[in-house]
Structure formats: C-alpha cells, structure tokens
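In: Build me a model from this:
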Amino acid sequence: MNGILETILVIVGIIWVIVFLLALFLSPKLSATKSKNGGKK
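Out: This is a model prediction of the structure:
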C-alpha cells in the first residue's frame, strides 16, 4: 500500500509541475487577450 501511495504522490507532484509551467506560459497570453477585450475578468 505504501508503494501505491508514493506513486500517487509522485503523479500528483508531476501534474502540479505541469500545471504550474502551463500557467507561466499561458498567463501572459491570457492577460494580453483579456486586456485587448476590456482588461477586466
């Protein structure tokens, strides 16, 4: 069971890293499109 829990934690950690990197790459583009469309969310 401990091996399964460790695997789940590793997978969740990798997913968080991917989401964080995607947010870094996409946030400038999203903020640019939002500012063009009106600047507010």
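In: From here on, just use CA atoms for contacts and neighbour counts.
Out: Noted.
In: And the helices in the chain?
Out: 2-37 (DSSP state H).
In: Next, the contact list for the residue nearest to the spatial centre of it, please.
Out: Centroid-nearest residue in the chain, with CA atoms, centre = their mean: residue 19, separated by 2.1 Å. Residue 19 makes no contacts at all, as judged by CA atoms under 8 Å, 6 or more residues apart in numbering.
In: how close does it sit to residue 1?
Out: According to CA to CA, to the nearest Å, residue 19 stands 27 Å off from residue 1.
In: just residue 28 next, same as before
Out: 42 Å.
In: who's more crowded, the two?
Out: residue 28 (11 against 6; other CA atoms under 10 Å).
In: one more, for comparison:
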Amino acid sequence: MILICSSVVKESETKLVKFDYEVYIRASQTFFLLLLLIFLV
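Out: Have a look, this model is predicted:
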C-alpha cells in the first residue's frame, strides 16, 4: 500500500518537473524575443 503511494507520488513529481521545465523554456524564449524586439526598436 505504502509502496504504491510512493510510486504514484514519484511519478507525479517527475511529471511536474517536466512540465516546469517546458514552461521555463517557453518563458525564456518569450523573454528573449521581447528583449530582441525592444533592442531592435
């Protein structure tokens, strides 16, 4: 019972980390594009 719970928690943790990583990449790309636009204008 406890093992199942811990494995589920571990799985959700890795999913959250992956999600955070994707969001971070997208945010950094958007930030970079905004900086580029400001620099050009």
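In: Drop the TM-score for these two in here.
Out: The TM-score (TM-score structural alignment, normalised by the length of structure 1) is 0.66; 33 aligned residues with a CA RMSD of 1.4 Å.
In: circling back: what lines up with the residue nearest to the centre of structure 1 in structure 2?
Out: Aligned counterpart of residue 19 of structure 1 in structure 2: residue 27 (TM-score structural alignment).
In: ditto for residue 8 of structure 1
Out: So, by TM-score structural alignment, residue 8 of structure 1 is matched to residue 16.
In: for stretch 18-31 of structure 1, the distance to its chain's centre please.
Out: Mean-position distance between stretch 18-31 of structure 1 and its chain equals 7 Å (CA atoms, centre = their mean, to the nearest Å).
In: average offset between that stretch and structure 2?
Out: Its match in structure 2 and stretch 18-31 of structure 1 itself, once the structures are fitted together, sit a mean 1.3 Å apart by mean CA distance after the TM-score superposition for structure 1.
In: How much space separates residue 20 of structure 2 from residue 40 of structure 2?
Out: Taking CA to CA as the measure, residue 20 of structure 2 falls 30 Å from residue 40 of structure 2.
In: Looking at the two, which has the bigger crowd around it?
Out: When residue 20 of structure 2 and residue 40 are compared for neighbours, residue 20 comes out ahead with 12 against 7, by other CA under 10 Å.
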